[in-house]
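Visitor: can you look at this prediction? I've put the sequence above it.
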Amino acid sequence: MTTTAQTAEGARPRRITLSRVADEAGVSVATASKVINGRGGVGEETRRLIEEIADRLGYVSVGERERPVRGKREPLIELVSDTFLNPYTLLLLSGAVTAAENAESAIVTRQLSAIARQTPLKWAQRLALGGRIGVIEVTSQFSAERERALRKVGLPVVLVDPIEVPRMSLVSVGATNWAGGLEATQHLIELGHSNIAYIGGPRGAACDVARTHGYQAAMQQASLHIDLTEVIHGPFTFEHGLTAGLQVLSRPTPPTAIFAASDVTAMGVMEAARTLGISIPGQLSIVGFDNTMLAHTSSPRLTTIHQPVEEIGQTAVQTVHTLARGEVLPSKRVELATHLVIRDSTAPLKRNE
């Protein structure tokens, strides 16, 4: 496991306090407390003002929230994802559930589309009131507005390989994507391939940028031609792999090897090759990324970069618990090591006699 050398002091959430509500309303903390706790002795106009300010700031009182890090209630962690239909997310969820069970807590899952139906602040308040101790985001795009809302209610958030590189005060967990891209491409070069295409993930995604640069570094180290404008980017889906695979393999000089940004994308590339009558690995070698169950159940079995997805899920859960206890992390960014797993989808280049 590799980490940065920074501390994560800024990653601890700074929730909105009763004192902040009182200051903005121009009243004493005692008066604000009466309103928040439903007691009398406060004029109706002042009461409405305090309630409006508390609602706008996202204030959740200690009495209202159920934050049982060490209490009798079971601590809950919200895990938000774009979808739970792909092997990567399911594997990560498996690791998260295991870690939660070990910590005597539980995972609550939610799709990102469900959050979009309410304001980030209302969502964050509901989580705080519902016993959440933190949030894990496995989403296509980091939202600064969601992060600010969680900070207001005092809930930590841990990102798993977000599409953007977030600001440095946030905590994120992922894999050594650059090293994985480098090793995948080096493997194909060592097999004699020189015309190697990369079919990428979402454009601008931090993990895809790193994998692209790893691919680029391996090609340049071998003095091989590379044109990054030819890289086709898209979601980590079978459909993207199929569409991009058909396009790349229909070029006047098609590649003899393809590095795909994910296993599910590699499955789409395999289908494209079958559609065009191209044999794997006889005429085309393919390497994926993730090492999900697809890799060892495909035909042929997929050579891929293993990233410890379950361990990433476990680490994210452990990190949420650490932050919820108010402890300082040694690092804001945790990267877990990748490695190549060679199976049947790659083979030495066949030279024309």
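Guide: Happy to help now that I have it. Residues are numbered from 1 along each chain as shown.
Visitor: make it CA atoms for all contacts and neighbour counts henceforth
Guide: OK.
Visitor: check which helix or strand covers the residue lying closest to Asp263 once chain neighbours are set aside.
Guide: Once flanking residues are discounted, Asp263 sits nearest to Gly288: 4.7 Å by C-alpha to C-alpha, 6 or more residues apart in numbering. Gly288 belongs to strand 285-290 when assigned by DSSP states H and E.
Visitor: just checking, the residue nearest to Asp263 touches Ala260?
Guide: Yes - between Gly288 and Ala260 there is a contact at 4.9 Å, judged by C-alpha atoms under 8 Å.
Visitor: mind listing the shared neighbours of those two?
Guide: The contact sets of Gly288 and Ala260 overlap at Ala266 (C-alpha atoms under 8 Å, 6 or more residues apart in numbering).
Visitor: residue boundaries of the helices in the stretch 201-350 of the chain?
Guide: With DSSP state H, counting those that start in this stretch as the criterion, the stretch 201-350 of the chain has helices at 206-221, 238-249, 263-275, 293-297, 309-324.
Visitor: comparison target below:
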Amino acid sequence: MGERTATLAEIAGEAGVSVPTVSRVLNGRPGISEKTRVEVERLLELRGYERRKPRRETPLIDFVTVGLETQWSLQLLRGAQAEAARAGADFVVTATEGLPAGAPDWLERLRSRGSDGIVVVVSELEQDAREELSRLQVPVVLIDPVGTDTESYVTVAAADWLGARDATQHLLDLGHERIGFVTGPLHLECHADRLDGYYSALGRRGISRNPDLVRVGDSLVAGGETFGGELLDLEERPTAILSGSDEQAYGIYLAARNRGLSIPEDLSVVGFDDVDLARWVSPQLTTVHQPLTGMAATATRLVLALSRGEEVSNRRVQLASELVVRDSTAPPRAVASPNPEPTKVTHSPV
């Protein structure tokens, strides 16, 4: 059996140069010494590296997301498409429906159409797909990456930990102490960070972690209705609930109303993301604003730069979050202080 084809990273390691340097050699770009160019070309030939098709005049970007049924996904798609249009790039969308990205048929289509880069939204890349993408010399940028095995990729995220901490702090400042949390799927870094931020705010007030007040949801309306309902059916129910997404928060609204509870008089609710739904529901939803269109635009801009063989100075981009206080939060009934005026708390990238 023949030797396995080398990946781009392996060629770079053997040559003692960076991956972007190898990319420049492959694309015939200037700025590389003749000695380095000759050595990289020698290793590419020796290891049987599979070169991509010649670059088209119009770059092509693949945008891979878990689905297109949520406002969260659509705002990301909107940002990525707008940036691709601004850059004069073509744009292809793939929905994985929650499955890991990298099915063989998708990889074959990727190879045949000669995509210049891929933006992947909270979807796990299978190991075989990672190796194949490396051999195809296709740069990948992750939005809200899955897990911690992302060191080899450029990633774009928001200040999830700070956002959840500020949301919980807002509820604590209103006088709530029994605060529930319906998270999103915890295998996603963004939701794990939000849970940590929630626990941090409670700990700073001397409130112990109570696993009875936490449910792992699915970020969808149905999850909010189911798991929010479980919290509201506790013998000592929470007076406030933080949700891992706005759509899930709407499910909590439904669960509360099904039990004859009013928002915010009987229950305060805080969402996450600040999609259009947050302003459509009644009462309007207090939530953590995530710069979703900006995150997707940034990821698209970065993947286009990588496809041109450019160096990326910051491989871990984190954008600011804002707590937007609207009408769904108020002091618990036992606290007489008035409902505060709407405010925003902004966090710069860290």
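Guide: All right, it came through fine. Everything numeric in this text was worked out from a predicted model, so none of it was measured.
Visitor: average offset of the strand holding Gly288 of the first structure relative to the second structure?
Guide: Here the mean offset of strand 285-290 of the first structure against the second structure after fitting is 0.3 Å, by mean C-alpha distance after the TM-score superposition for the first structure.
Visitor: so what does that strand touch, helix or strand wise?
Guide: Counting contacts by 3 or more C-alpha pairs under 8 Å, 6 or more residues apart in numbering; DSSP states H and E, strand 285-290 of the first structure packs against helix 177-190, strand 257-260, helix 263-275, strand 303-306.
Visitor: quickly compare the ones you listed and say which is most buried.
Guide: Stretch with highest mean neighbour count among these: strand 257-260 (a mean of 28; mean count of other C-alpha atoms under 10 Å).
Visitor: that strand maps to which residues in the second structure?
Guide: Under TM-score structural alignment, strand 257-260 of the first structure corresponds to residues 240-243 of the second structure.
Visitor: could you do stretch 145-163 of the first structure as well?
Guide: Under TM-score structural alignment, the match for stretch 145-163 of the first structure is residues 128-146.
Visitor: and the matching stretch, which residues are buried?
Guide: For stretch 128-146 of the second structure, the neighbour count (16 or more other C-alpha atoms under 10 Å) marks 129-146 as buried.
Visitor: returning to what we had before: now the helices of the stretch 201-350 of the first structure as CSV including distance to Ile77 of the first structure?
Guide: Putting these into CSV (distance: least, C-alpha to C-alpha, whole Å) gives the following:
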stretch, distance to Ile77 of the first structure
helix 206-221, 24
helix 238-249, 30
helix 263-275, 28
helix 293-297, 26
helix 309-324, 8
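Visitor: which among the ones you listed is found nearest to Arg48 of the first structure?
Guide: helix 309-324 (31.9 Å; C-alpha to C-alpha).
Visitor: roughly how far is the closest one from the heart of the chain?
Guide: Taking C-alpha atoms, centre = their mean, to the nearest Å, one finds the center of helix 309-324 of the first structure at 12 Å from the center of the full chain.
Visitor: how close does it sit to the second structure?
Guide: Mean for helix 309-324 of the first structure is 0.5 Å (mean C-alpha distance after the TM-score superposition for the first structure).
Visitor: helices or strands next to that helix in the packing?
Guide: Under the contact definition 3+ C-alpha pairs under 8 Å, 6+ apart, helix 309-324 of the first structure sits against helix 87-102, strand 132-138, strand 157-160, strand 171-175.
Visitor: what span of the second structure is it aligned with?
Guide: Under TM-score structural alignment, helix 309-324 of the first structure corresponds to residues 292-307 of the second structure.
Visitor: got the contact list for that stretch?
Guide: 20, 61, 72, 75-84, 116-119, 138-143, 155-158, 273, 311-312, 319.
Visitor: ok, stretch 244-259 of the second structure next?
Guide: For stretch 244-259 of the second structure, the external contacting residues (C-alpha under 8 Å, 6+ apart) are 70, 181-184, 191, 194, 217-229, 232, 242-243, 262-263, 267, 269-275, 277-278, 281, 285, 287.
Visitor: quick revisit: for the match of helix 309-324 of the first structure, which positions count as buried?
Guide: 292-304, 306-307.
Visitor: in contact with the spatially most central residue of the first structure, which residues are there?
Guide: Taking C-alpha atoms, centre = their mean, the centroid of the first structure lies closest to Val160, which sits 2.7 Å from it. Val160 of the first structure is in contact with Ile136, Glu137, Val138, Thr139, Ser172, Val173, Gly174, Ile312, Ala316, counting by C-alpha under 8 Å, 6+ apart.
Visitor: before I go, just wanted to say thanks for your time.
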